[in-house]
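Colleague: Quick one: sequence plus predicted model below, questions after.
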Amino acid sequence: MPNHVILGKGQVGSTVAAILASRGEQVRVLSRSGGIDRPGIRHLAVDAGDRDALLAACRGADVIYNCANPSGYHRWAAEWPPVAAALLDAAEAEQAGLVITGNLYGYAPDRRYMTADTPLDTAGAKGAIRARMWDEAVARHRAGRVRVTEVRASDYFGPGALANAMIGERFMRPLIEGRSVSVFGDPDAPHSFSYIPDVARALVRVGGDDRSWGRAWHVPTAPPRSSRQMADAVRRLAGHDGPAKVSRVPWWFVIGVMGAFRPHLRGMAETRHQWDAPYVMDSSDFTGTFGDEPTGTDEALTETIRWWRERAAGA
């Protein structure tokens, strides 16, 4: 039976763990604070920046999943490089496959349509960090030292996506309640949104398929919709009549005013192009290779609304 190690217990890491445990496989979830063990899932408190501790926690792994993310954009430069290097060392030491949860930041701002083969040629600091992580992983793979793959997603939505998600609390809660919503960027620009369960299923799929190694993939993702179209869909599926009332938050307010109190928002100066113009990813290569189709947007939003309503009832 394969032994799986997951770094990170956020919405993606937790969903990956649940999928694997439901198949009867053994899972270790590593995080700074640890967690409550569940059938098939063991939580360990590990500082991922401590290389020796991380290697020890990964001992015996067959597949390692990097589902972690530093707590804010302003911490990426300091925190990502040592963690990425330690994960590569752990995978090499255990001869385990390393599955990396990636994003689209490495693509240049003028890319409006992206495939998994699109060059990682951004000049942005955060995207460059992710690109270097992938380059270093591929170099080890080509040298025969480790097996790696990266699964890239666009902006998350779905159960568990809270404050930092564009389609998170500040978007979902008011629309479910029948109120207006404010968004960043052009509300009518088409944008790809990746559903969290689809992200997790894609990670599990590539971790168990030898066709995945040595290259990047895009998470199966439904056709793009604008923020306004997403808002209209949430309002309709929540049982409200008429279109959503959508306003735009100016960037000077997001980055300058809100960023003064929430440092991660200042980092959006580099990624605002993702919301000011079409931002579309193509995942047909994943579907053509592995057969996995994305969840339809209405189905995904219906499940997300259900999760939010259950959460509100529980609170």
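Modeller: Nice, thanks for sending it over.

Colleague: From here on, just use CA atoms for contacts and neighbour counts.
Modeller: Noted.

Colleague: Am I right that P119 is in a helix?
Modeller: No: applying DSSP: H, G, I helix; E, B strand; the rest coil, one finds P119 to be coil, outside a helix.

Colleague: ok now do the nearest residue to it once chain neighbours are set aside, which residues does it touch?
Modeller: The shortest distance from P119 to any non-neighbouring residue, by C-alpha to C-alpha, 6 or more residues apart in numbering, is to Y107 (6.6 Å). Contact analysis of Y107 by C-alpha atoms under 8 Å, 6 or more residues apart in numbering lists 114, 118-122, 127.

Colleague: A139 versus Y107, what's the distance?
Modeller: For Y107, the distance to A139 (C-alpha to C-alpha, to the nearest Å) stands at 19 Å.

Colleague: Please name the nearest non-neighbouring residue to G160.
Modeller: Closest to G160 by C-alpha to C-alpha, 6+ apart is Q11, at 5.3 Å.

Colleague: number of nearby residues for the one you found?
Modeller: 19 (other C-alpha atoms under 10 Å).

Colleague: isn't it right next to N164, touching?
Modeller: No: the pair Q11 and N164 fails to qualify as a contact (C-alpha atoms under 8 Å) at a distance of 11.7 Å.

Colleague: hmm, back to that, mind putting the contacts of Y107 into a markdown table with neighbour count?
Modeller: Below are the contacts of Y107 laid out as a markdown table (neighbours: other C-alpha atoms under 10 Å):
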| residue | neighbour count |
| --- | --- |
| M114 | 17 |
| T118 | 12 |
| P119 | 13 |
| L120 | 19 |
| D121 | 15 |
| T122 | 18 |
| G127 | 21 |
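
Colleague: Nearest to Y65 among the residues you listed?
Modeller: Closest approach to Y65 among the contacts of Y107 (C-alpha to C-alpha): G127, at 20.2 Å.

Colleague: residues touching the closest one, list them.
Modeller: By C-alpha under 8 Å, 6+ apart, the neighbours of G127 are 104-107.

Colleague: A86 now?
Modeller: A86 touches 48-49, 51, 54-55, counting by C-alpha under 8 Å, 6+ apart.

Colleague: Most neighbours among the residues you listed, which one is it?
Modeller: A48 (24 neighbours).

Colleague: Second structure for comparison follows:
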Amino acid sequence: MRLHTILGAKGTITTQLLPVLQQHGEKIRLVSRNPTPVAGAETRAADFLNAEQTRLAVDGSTIVYLLVGLEYSANVWRRDWPVIMRNVIAACKAASAQLIFLDSLYTYGRVAGAITENTPPRPVSEKGRILVEIEQLLLAEMNSGRLSAIIAKASDFYGPGAVEKSWSGSLVFSRLKNKQTPQWPVNARVPRTYTYTPDIGRALYVLAQHPEAFNQTWILPVASPTLTGQEFSALAAKYMQGSGKVQVLPKWVFGLMGLFIPFMKEAHEMMYQDENGYVLDSTRFNQTFNFTPTPYEEGIRATAEWFLKN
């Protein structure tokens, strides 16, 4: 039986991938610094900055999912991401395991039109430049044939349980639950792709099942057409009996708040994604694997129900 190992056992996407693996009767290992026991899954503790601990965490694996979430800080990313990527690459090569790396869109920078697998990396942020560098580490191994791997790209996400590191969770669903007006960064009148977290979990498993999918970059499934911030917030309000209006937070607000709140300082450089629209095109994935992304209304309804209950 194949062993599926998840590096980053406590993240939002792990909570969506785990039940998919369980439903298919897969053998599962969950790895983090302090993993929580889960029925039917093995757990191991490891610091991915430590090469030997990472090697032991991956040993015996068939498929490895790199879902590690670091502190949202360019300084931390610059310090830790290259080390983690090198350690994970070495561990996967030692175990003859295949690697699936869940990556963001920061590598693309400002893009006119929809982002596809053919969009070239042109980062305009420090975090984007760091991710390009670690992608290059992985691509070098993939292109040389030394490692079988996938770079899977997802947008900012929304979904049940997506509270931390999710603008939609903190600014839309959480505020509606508290009977407050939803907020949106910079511009609510342009299309802005959000990826539904259960779709990410399903899509990662689909990739793991297809040997021909490896040694490529994939845009993970997103619903179409892309909603504007106003449309997204209005749908959330519909299912949470809240205000259909949305309060737009100007870019300068993030700059000002960044003087006092480290997260806002780090988020300020990413505001370009919300200024003129940011759209993903997952046609290649959808057609290749006959995958139907969850429509926005269905996903927003399920997310609203989760927030109302929790």
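Modeller: The structure has been received and is ready for your questions. Being a predicted model, the structure only gives us computed values, none of them experimental.

Colleague: Can you pull the TM-score for these?
Modeller: TM-score for the superposed chains, counting by TM-score structural alignment, normalised by the length of structure 2: 0.94, backed by 307 aligned residues with a C-alpha RMSD of 1.5 Å.

Colleague: returning to what we had before: what's the counterpart of the residue nearest to G160 of structure 1 in structure 2?
Modeller: Matched by TM-score structural alignment, Q11 of structure 1 corresponds to T12 in structure 2.

Colleague: now swap in R225 of structure 1 and tell me
Modeller: Aligned partner of R225 of structure 1 by TM-score structural alignment: L227.

Colleague: Count the neighbours of that match for me.
Modeller: L227 of structure 2 has 21 nearby residues by other C-alpha under 10 Å.

Colleague: For it, which non-adjacent residue is closest in space?
Modeller: Using C-alpha to C-alpha, 6+ apart, the nearest residue to L227 of structure 2 is P191, at 5.2 Å.

Colleague: how far away is the one you found from V253 of structure 2?
Modeller: Counting by C-alpha to C-alpha, the gap from P191 of structure 2 to V253 of structure 2 is 21 Å.

Colleague: Between those two, tell me which one has more neighbours.
Modeller: A direct count of neighbours by other C-alpha under 10 Å for P191 of structure 2 and V253 places P191 higher, at 21 against 13.

Colleague: picking up where we left off before, contacting residues around the residue nearest to L227 of structure 2?
Modeller: Here P191 of structure 2 is in contact with 226-229, 277-279 (criterion: C-alpha under 8 Å, 6+ apart).

Colleague: Which residue, neighbours along the chain excluded, lies closest to D103 of structure 2?
Modeller: Nearest one to D103 of structure 2, counting by C-alpha to C-alpha, 6+ apart, is K153 at 4.9 Å.

Colleague: which ones are touching the one you found?
Modeller: Taking C-alpha under 8 Å, 6+ apart as the test, what K153 of structure 2 contacts is 102-105, 217-220.

Colleague: who wins for most neighbours among those?
Modeller: Result: L220 is most packed of the contacts of K153 of structure 2 (other C-alpha under 10 Å), 29 neighbours.

Colleague: hang on, that one packs against A154?
Modeller: Yes: counting by C-alpha under 8 Å, L220 of structure 2 does reach A154; the two are 5.6 Å apart.

Colleague: shared neighbours of the two, which are they?
Modeller: I200.

Colleague: hang on, the earlier thing: for the contacts of A86 of structure 1, which ones persist in structure 2?
Modeller: When these are mapped onto structure 2 and checked using both residues aligned by TM-score structural alignment, their matches' C-alpha atoms under 8 Å, the preserved contacts are 48-49, 51, 54-55.

Colleague: so, if you compare those residues, which one comes nearest to H74 of structure 1?
Modeller: G49 (16.2 Å).

Colleague: So the closest residue to L147 of structure 2 other than its chain neighbours, which state does it fall into?
Modeller: Once flanking residues are discounted, L147 of structure 2 sits nearest to E141: 5.4 Å by C-alpha to C-alpha, 6+ apart. Classification of E141 of structure 2 using three-state DSSP returns helix.

Colleague: likewise R86 of structure 2?
Modeller: helix.

Colleague: again with the one 5 residues further on
Modeller: Put simply, A91 of structure 2 is helix when judged by three-state DSSP.

Colleague: same question, W184 of structure 2
Modeller: strand.

Colleague: measure it to T12 of structure 2 for me?
Modeller: Counting by C-alpha to C-alpha, the gap between W184 of structure 2 and T12 of structure 2 amounts to 21 Å.

Colleague: Enumerate every residue touching A114 of structure 2.
Modeller: 278-281.

Colleague: So V31 of structure 2 lies in a helix, does it not?
Modeller: No: per three-state DSSP, V31 of structure 2 lies outside any helix segment and is strand.

Colleague: Check whether it really touches T14, as I assumed.
Modeller: No: in this structure V31 of structure 2 lies outside contact range of T14 using C-alpha under 8 Å: 10.6 Å.

Colleague: okay, and the common contacts of these two?
Modeller: Common neighbours of V31 of structure 2 and T14 (C-alpha under 8 Å, 6+ apart) are 6, 8.

Colleague: returning to what we had before: can you pick out the most distant pair from the kept ones among the contacts of A86 of structure 1?
Modeller: Based on C-alpha to C-alpha, the longest span within those runs between G49 and L55 and measures 10.7 Å.

Colleague: picking that back up, from the contacts of K153 of structure 2, pick the one nearest A74 of structure 2.
Modeller: Nearest member of the contacts of K153 of structure 2 to A74 of structure 2, counting by C-alpha to C-alpha, is S104, at 14.2 Å.

Colleague: unless I'm mixing things up, the closest one is touching S155, no?
Modeller: Yes: assessed by C-alpha under 8 Å, S104 of structure 2 is found in contact with S155 at 6.1 Å.

Colleague: For I200 of structure 2, list the residues it contacts.
Modeller: Counting by C-alpha under 8 Å, 6+ apart, I200 of structure 2 has contacts 13, 16-17, 154, 220-221.

Colleague: same thing but 7 Å
Modeller: Residues counted as contacts of I200 of structure 2 (C-alpha atoms under 7 Å, 6 or more residues apart in numbering) are L220.

Colleague: Perfect, I'm done here.
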